[in-house]
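Undergrad: Show me the folded form of this:
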Amino acid sequence: MDGLKVSEAELLVYLHPSKSKNVSHAIFDQLSSMLFKYNETFDGVLLAYGASTNDELAKILPGLIPCFGVRLKAQLLLFDPKPNMILGKVVKLGGQSLHIVVLGFSSATIIDEDIREEFDYKVKHGKEMFVSSVNKRHKIEIETVVRFVVKSFDEETLHISGSLLQPNTGNVNWLDKYADEELVESNNKKRRDDHSKVTSDGDRIKKSKKHRSSHS
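TA: This next block holds a predicted model:
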């Protein structure tokens, strides 16, 4: 999924000597405490991890507070929503904004000025939705999974500011199922228009020749 990346890292974890009897458990406890938080070292929000180590690498470190360091290799699954396409589910919408949840923990908001003009806010049978004036089948409502562009990401609150101004954003189901159909239909219409123009031009040429013949 967009916004996710896998990173391999070599880490040095510091543990209290009381944890020496079960180093693996202590390491996973420490890594677990970092889950769903933005980490500057990892440059992303840690969603999952896998780690391996060798207890023989543990080394007692001098200092006021005794501890020992354990080196480990880790695979990290990170959420890193750089300005790019990303998916999320609409949980609330109104005439001025869309509210989206990404991966079940990060929130996103798309305000009116970042929703392209083709989308009109409507209420049908008590249901709020945005409907495209270009294609009525392209709708955005509660529970719709949308593809949008990340404008900015607040690392402290894990909140995203998004945009639907780009033509390849909107309802993912519609984009995947109907966008190609729309392109084919558009190309077919263009060919029909071109054919009609050629036929019309041809008829005018024939009429012109006939007109000249009748006067010769």
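Undergrad: Every contact and neighbour count from this point should use C-alpha atoms.
TA: Noted.
Undergrad: The residue positioned nearest the centre of the chain: what secondary structure?
TA: In the chain, the centroid-proximal residue (Cα atoms, centre = their mean) is I86; its distance is 0.5 Å. The local conformation at I86, judged by DSSP: H, G, I helix; E, B strand; the rest coil, is strand.
Undergrad: For it, give me its contacts.
TA: Contacts here follow Cα atoms under 8 Å, 6 or more residues apart in numbering; on that basis I86 touches 1-3, 147-150.
Undergrad: for the helix or strand containing R212, packing partners?
TA: Here R212, judged by DSSP states H and E, is contained in helix 179-214. Taking 3 or more Cα pairs under 8 Å, 6 or more residues apart in numbering; DSSP states H and E as contact, there are no helices or strands that helix 179-214 lies on.
Undergrad: to compare against the first, here's another:
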Amino acid sequence: MEGLSISDANLVVYVHPSQSKNVRMAILRQLSTLLFKYNETFDAVVLGYQFDILDKTAKILSGIHPYFGVRIQAKLLTLSPKPDMLLEGKVVKLTRDSIHVIVMGVSSAIIAREDIRGQFKYRHKHGKESFVSRSDKHHVIKEGVVIRFAVKR
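TA: Below you'll find the model as predicted:
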């Protein structure tokens, strides 16, 4: 899928001395804080990671709490959608003014009314909401369907 990439990163993870008995678990906790949030450093949303500790020795940082830095090499699976890129997502909610979509089962996107093509008309019938094409009545956007859309920003 477009926008997905695997990046190699050399990182330093700072670990509190109280977590020194299980450094690997401390690193996992730190890396988990990156998941499913936009990260400016990577210019993407981090979806997954895999890492190896590069050096068995750590540098102790001076200060109030003497954290120590552990050098790791990580492979990061990232999603970085750019304008005009095509993405696919499952429709999870419809309103008169928007279509709410889950992309790759993890990231949410909203398509605002002004971005929905003019050929679609909003319909609320029998408690179900949908957008129906004016030219082809069988072309319907409703909850549960997968749609392809272009990224605006």
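Undergrad: in structure 2, what residues pair with the helix holding R212 of structure 1?
TA: Helix 179-214 of structure 1 corresponds to no residue of structure 2 when matched by TM-score structural alignment.
Undergrad: Do a quick rundown of the strands in structure 2.
TA: Along structure 2, counting by DSSP state E, strands occupy 4-15, 38-39, 44-53, 59-60, 68-79, 86-95, 98-103, 107-112, 120-125, 128-133, 140-142, 146-150.
Undergrad: Kindly reformat those strands as CSV containing distance to L31 of structure 2.
TA: Output for the strands of structure 2, formatted as CSV (distance: least, Cα to Cα, whole Å):
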stretch, distance to L31 of structure 2
strand 4-15, 8
strand 38-39, 12
strand 44-53, 8
strand 59-60, 19
strand 68-79, 10
strand 86-95, 26
strand 98-103, 22
strand 107-112, 18
strand 120-125, 42
strand 128-133, 40
strand 140-142, 36
strand 146-150, 30
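Undergrad: on that earlier part again, so how far is F153 of structure 1 from the residue nearest to the centre of structure 1?
TA: According to Cα to Cα, to the nearest Å, I86 of structure 1 and F153 of structure 1 sit 12 Å apart.
Undergrad: likewise A48 of structure 1?
TA: 20 Å.
Undergrad: Between those two, point out the one with more neighbours.
TA: Counted by other Cα atoms under 10 Å, A48 of structure 1 and F153 do not tie: F153 has more neighbours, with 19 against 16.
Undergrad: in which helix or strand would I find the more buried one?
TA: In the assignment (DSSP H and E), F153 of structure 1 maps to strand 145-154.
Undergrad: Going by neighbour count, list what's buried in that strand.
TA: Residues of strand 145-154 of structure 1 classed as buried: 145-153 (neighbour count, 16 or more other Cα atoms under 10 Å).
Undergrad: Stretch 3-13 of structure 1 now?
TA: If you call a residue buried by 16+ other Cα under 10 Å, then stretch 3-13 of structure 1 has these buried ones: 3-4, 13.
Undergrad: Same question for stretch 93-112 of structure 2.
TA: For stretch 93-112 of structure 2, burial by neighbour count (16+ other Cα under 10 Å) applies to 93-94, 98-103, 111.
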